[in-house]
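here is a sequence together with a model predicted from it:
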Amino acid sequence: MKQVIAARTDLGMGQGKLAAQVAHASLSAYEDTDPKTRKAWKGGGQKKVVVKVAGEDALFELAEAARVKGLPNAIIRDAGHTQLDSGTATTVAVGPGDAEQVDDITGHLSLY
């Protein structure tokens, strides 16, 4: 079991902003999972990997690929209170789910 969170590199988010957006994505996708998946992921250490994507289109492509495979996913849009404009898509979480299925979607991306 694993979860991958992809974050945009083109926005110039500060470290704190990046951490918050990744956390939002992780929790949002987790909340969309069934109880069995939640238990398995939590029992296995809640593996998370953060990767880079170049722009907004890449976020939506990953979310669609996850949807097609039946994996939980969540795109996060910023509220606009600090560094970014309201509604800016910043991150997408894929999973938690079977590590092989998650890797099929995200395995080509570089670590953040």
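Cool, the structure landed. Residues are numbered from 1 along each chain as shown.

CA only for contacts and neighbour counts going forward, please
Fine.

the protein: helices as residue ranges?
Counting by DSSP state H, the chain forms helices over residues 15-31, 35-43, 56-69, 99-106, given from the N-terminal end onward.

and here is the other one:
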Amino acid sequence: MSPKQVIVVRDDLKLSRGKLAVQVAHAAIIGYLKSDPGLRKKWLDEGQKKVVLKVGSLEELMGIKYKAERENLVVGIVQDAGLTEIPPGTVTAVVIGPDEEKRIDKVTGNLPLLK
């Protein structure tokens, strides 16, 4: 079993690169803190594999969140504080895992990479 973490971001918000990087960093920490300690250790020992994918809307993002929850995966949401580019409470990203790669791929395997 090889663990990874997937972070799915909203491409429709058109965030600056810096703002987007911060949202992804928030997501990575949220997922790490919510994960099982044994899985966290394995993930850390194996290089902290993570992938950033994109969706085009809040509705798509929440659909991914619900699919991951139905698969009993660790899931977290990033909501922005609203101090710079977007209103407070805006949902910017969902994190899944770290968890088993095959389990996460069932939920996110069809999403495009963020480029």
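Noted; the coordinates are in hand. These numbers come from a predicted model, not from an experiment.

so after superposing, what's the score?
Structural agreement between the two chains, given as a TM-score (TM-score structural alignment, normalised by the length of the first structure), stands at 0.96; 112 aligned residues with a CA RMSD of 0.8 Å.

on that earlier part again, mind putting the helices of the first structure into CSV with mean neighbour count and distance to Q83 of the first structure?
Written out in CSV, the entries for the helices of the first structure read as follows (neighbours: other CA atoms under 10 Å; distance: least, CA to CA, whole Å):
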stretch, mean neighbour count, distance to Q83 of the first structure
helix 15-31, 18, 8
helix 35-43, 14, 32
helix 56-69, 17, 16
helix 99-106, 17, 27
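
just checking, R10 of the second structure touches L61?
Yes: using CA atoms under 8 Å, R10 of the second structure is in contact with L61, at 6.9 Å.

who touches both of these two?
Listed contacts common to R10 of the second structure and L61 are V55, A93; contacts here mean CA atoms under 8 Å, 6 or more residues apart in numbering.

possible to save the helices of the first structure as JSON lines with distance to M1 of the first structure?
Written out in JSON lines, the entries for the helices of the first structure read as follows (distance: least, CA to CA, whole Å):
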{"stretch": "helix 15-31", "distance to M1 of the first structure": "12"}
{"stretch": "helix 35-43", "distance to M1 of the first structure": "6"}
{"stretch": "helix 56-69", "distance to M1 of the first structure": "14"}
{"stretch": "helix 99-106", "distance to M1 of the first structure": "5"}
